[in-house]
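1. Quick one: sequence plus predicted model below, questions after.
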Amino acid sequence: MRVPKVSWERVCAPKSEGGLGIRDSFSWNMAAIGKLVWWVYCSPDRLWVKWVHQVYIKGGLWPNYQPSGDISWGWKQVCRARDILAPGYSDGQWIMDPKGYTIGSGYDMLRQKFQPVSWHKLIWHQVCIPKHQVICWMIARRALMLKERLFALGIAPDDRCLLCGQGTESYDHIFQTCVYSRQVLDDLSRLCQVVIPHSDLLEWTEGYQCTQLKKKGLLCMVMAAYYHLWLQRNRARVDGLLMRPAVLSSQIMHEIRMHLATRITVPPDGMNDVFL
């Protein structure tokens, strides 16, 4: 069984906090059961709540009630949810949401919080190719298994870059300063008629001043470049083969042009306007 590259807690975080926005099933189920806890607190006229008081609580206080060993499994889960969600209550009132308890507010209390990130709107832009987005998300999360990390763990015999054979295979090297990567990016610069810097390309794209149409094209190009550079790195590791930089850059541009033609309205002058 492989070790996950990103922890489940971070995967389940919202995209604005650097996650994938996947709901953690345990926390969501517990938040859903919390609706029954809320009913016992604030809906005494419900028939089910009256039955619970008659059969289980029997005149006691709901916050202090402790289930015995011979009751149903389902009721024990309700009591468990009450204990887990207890920090969200004050004097029987749900304090996490002024409108009262909701499953969403219960889940938000249970999930682990992380610092917001600035790159999520770029990576998850609707115009980009999904498989490119996933790799760029892992790059932003520093979750790829580069040789710098593998060598430090004693897994790889060295930390040399697989694309150029020079320098340590780190994020800054392989996606910014590697000789092979720079040749690909320089070719893309020529094809797009823009100057691509030796820096974080997503950050550069965000601050680049141009039309919205061109920015969409550049964003797709940058994410495709990251994806294909990582693909070539893995190809070099497995097969010992590398595509020539000029061929790779042409392939990237062809892929992006074909994709954009189906996703955005192209001006009358043609697809070149996206990059000129």
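-> The structure has been received and is ready for your questions.
2. use CA for all of it now, contacts and neighbours both
-> OK.
3. Please tell me how far the residue of the chain most remote from its centre sits from Tyr65.
-> Going by Cα atoms, centre = their mean, the residue of the chain most distant from its centre is Gly59, 47.9 Å out. Distance from Gly59 to Tyr65, counting by Cα to Cα, to the nearest Å: 10 Å.
4. try Tyr171
-> 54 Å.
5. Could you point out the longest helix of the chain?
-> Longest helix in the chain by number of residues (criterion: DSSP state H): helix 212-239.
6. That one: which residues count as buried?
-> Neighbour-count burial for helix 212-239, counted by 16 or more other Cα atoms under 10 Å, picks out 214-230, 232-235.
7. from memory Ala236 sits against Gly165, does it?
-> No. Counting by Cα atoms under 8 Å, Ala236 does not reach Gly165; the two are 10.7 Å apart.
8. any chance you could map the helices in the stretch 1-150 of the chain?
-> 8-11, 25-42, 47-52, 73-84, 103-110, 120-123, 130-140, 147-152 (DSSP state H, counting those that start in this stretch).
9. Just send the ones you listed back as a markdown table, with mean neighbour count too.
-> Converted to a markdown table, these look like this (neighbours: other Cα atoms under 10 Å):
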| stretch | mean neighbour count |
| --- | --- |
| helix 8-11 | 16 |
| helix 25-42 | 19 |
| helix 47-52 | 14 |
| helix 73-84 | 16 |
| helix 103-110 | 18 |
| helix 120-123 | 19 |
| helix 130-140 | 18 |
| helix 147-152 | 16 |
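10. Please identify which of the ones you listed is closest to Ile256.
-> Among those, the nearest to Ile256 by Cα to Cα is helix 130-140 (11.1 Å).
11. contacting residues around the closest one?
-> 119, 123-124, 144, 171, 223-224, 226-227 (Cα atoms under 8 Å, 6 or more residues apart in numbering).
12. With stretch 236-256 instead?
-> Defining contact as Cα under 8 Å, 6+ apart, one finds that stretch 236-256 is touched by 162-163, 180-181, 183-185, 187-188, 191, 217, 220-221, 224-225, 228, 232-233, 235.
13. second one coming, line it up with the first:
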Amino acid sequence: MFVLPKGIIKRIEAVCRNFLWDNSADYRRATLVGWDTICRPKEEGGLGIKDQEVWNKAMVGRLVDWVATQRDSIWVNWVQSNYLKGQAWMEYKPSSNSSWVWRRICKVKEEMRNGYVNGEWSVQPGGYSPAGCYAWFRGTRPRVQWDKAVWNGWTIPKHQFMGWMVAHKALNTVERLVRFGVVIEEKCYLCGIADETIEHLFCECIYSRRVVVELNKNTAWTFPVRDLVEWCSIRAGTGLQKGVQNAIVMSLMYQVWQQRNRSRNEMSLLRPERVAGLTPLSQFGNKLEEHRFVSLSTGLGRFKNPGGELRVPSLKSGTARIYDPRGGPDEDMPSKKKLCAKALLGSTTGY
């Protein structure tokens, strides 16, 4: 356990922050989400990255607790004989000529004072732990509604990050770039009709809506992006249904944003049907392979995969495809035992 100088902690945080936004240690531009928000737990809207300054305090707090509980160690005995000299630990004040490390330990002790009752750490049962002290220092915030929609086992990480950015409305849309003086024109890079906001890009844009129509031509999908991730979190359905439908939404947002950036940087754009093809349900094949069968509360029963094939719904209503992990050709499942996308996702009216 080391007492780190603030300069070192700030440098560590800078490296972590730069790597998050630019995959390097030398990122120089403004970040899209504040570091304090990033360091919150995922259920509170952050990424779960530890605040290094608070974490170091929590680790130093272990030394404070050792002295408070009179732990049997050489270091505690040395502190008792050279610093405390019979004084009560909670009432002790360091002298001005003490080392900066000792003064820092005493400062952390003062911040932890309210956590002790009768000399015992009372914040969590079982005694002191750095994780418990870290949470105590950070405090708690209300839980966001969309955390389980974004951070679920069905969504791949880059789509999860995209969903997290949308939830914080942190994408560099034209509306945001105009405010910063980067661009002058406010029109959408995908349709060129309306001003580009997050709401327009995923909800109102003709291109985005066409991508969704191509994804499932039998269902009129709409994006209620103003509360998109919250909508995912309260969507009715089984755990499997909700997991897949949320993953599809995150994948769609990711692909639409990729095409928006392609239009801006390369002045080219894939056709909506091709973009829809980039978000197939086949990406969930590995997940289903772990189970070897799928169980849905839709009255379809359980269908065991013959020979280890994976029954994954296709994008066409009424059919399902068999994805063979051994690399064999896929074929339509018999109509009697099909797992169609509509059955998996439930009713998608108004989605």
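-> Alright, I've got the coordinates. As the structure is a prediction and not an experimental result, all values here were calculated from the model.
14. ok so, going back, show me what secondary structure element comes after the longest helix of structure 1.
-> The first helix or strand that comes after helix 212-239 of structure 1 along the chain, using DSSP states H and E, is helix 245-263.
15. List the buried residues of that following helix.
-> Going by neighbour count (16+ other Cα under 10 Å), the buried part of helix 245-263 of structure 1 is 245, 248-249, 252-253, 256-257, 259-260.
16. With stretch 176-187 of structure 1 instead?
-> For stretch 176-187 of structure 1, the neighbour count (16+ other Cα under 10 Å) marks 176-187 as buried.
17. Just the residues you listed: which are in strands?
-> Nothing among those maps onto strands, per DSSP state E.
18. and these as a markdown table, adding distance to Arg82 of structure 1?
-> Below are the buried residues of stretch 176-187 of structure 1 laid out as a markdown table (distance: Cα to Cα, whole Å):
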| residue | distance to Arg82 of structure 1 |
| --- | --- |
| Gln176 | 51 |
| Thr177 | 54 |
| Cys178 | 55 |
| Val179 | 59 |
| Tyr180 | 58 |
| Ser181 | 55 |
| Arg182 | 57 |
| Gln183 | 60 |
| Val184 | 57 |
| Leu185 | 56 |
| Asp186 | 59 |
| Asp187 | 60 |
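19. Map Ile49 of structure 2 across to structure 1 for me.
-> Counting by TM-score structural alignment, Ile49 of structure 2 corresponds to Ile22 in structure 1.
20. Just to check, its match is in contact with Val11?
-> Yes. Counting by Cα under 8 Å, Ile22 of structure 1 does reach Val11; the two are 6.6 Å apart.
21. Excluding chain neighbours, give the residue nearest to the match of Ile49 of structure 2 in space.
-> Cys12 (4.6 Å; Cα to Cα, 6 or more residues apart in numbering).
22. and if you look at Ile129 of structure 1?
-> Distances taken as Cα to Cα, 6+ apart put Cys220 closest to Ile129 of structure 1, at 7.4 Å, once the chain neighbours are dropped.
23. Please pull up the equivalent of the one you found in structure 2.
-> For Cys220 of structure 1, the aligned position in structure 2 is occupied by Ala247, per TM-score structural alignment.
24. Tell me who's in contact with its match.
-> So Ala247 of structure 2 contacts 150, 154-156, 159 (Cα under 8 Å, 6+ apart).
25. Map the residues you listed onto structure 1 and name those still in contact.
-> Retained in structure 1 (both residues aligned by TM-score structural alignment, their matches' Cα atoms under 8 Å) from those: 154-156.
26. which of those residues lies closest to Leu228 of structure 2?
-> Closest to Leu228 of structure 2, out of all of the kept ones among the contacts of Ala247 of structure 2 and judged by Cα to Cα, is Thr155, at 15.4 Å.
27. sorry, back to before: can you verify my assumption that the residue farthest from the centre of structure 1 contacts Val52?
-> No. The criterion here is Cα under 8 Å, and Gly59 of structure 1 misses it with Val52 at 10.3 Å.
28. Comparing stretch 259-266 of structure 2 with structure 1, how large is the average distance?
-> Once fitted to structure 1, stretch 259-266 of structure 2 is off its aligned match by 1.0 Å on average (mean Cα distance after the TM-score superposition for structure 1).
29. residues in structure 1 aligned with that stretch?
-> Aligned by TM-score structural alignment, stretch 259-266 of structure 2 falls on residues 232-239 of structure 1.
30. Please give the number of neighbouring residues around the match of Ile49 of structure 2.
-> Ile22 of structure 1: 14 surrounding residues under other Cα atoms under 10 Å.
31. Now do the contacts for it.
-> When contacts are counted by Cα under 8 Å, 6+ apart, Ile22 of structure 1 is found next to 11-14.
32. can you check Cys192 of structure 1 too?
-> 275-276.
33. Repeat that for Val40 of structure 1.
-> 49, 62.
34. Alignment lookup: it to structure 2.
-> Match for Val40 of structure 1 (TM-score structural alignment): Val67.
35. So that match versus Gly119 of structure 2, what's the distance?
-> 10 Å.
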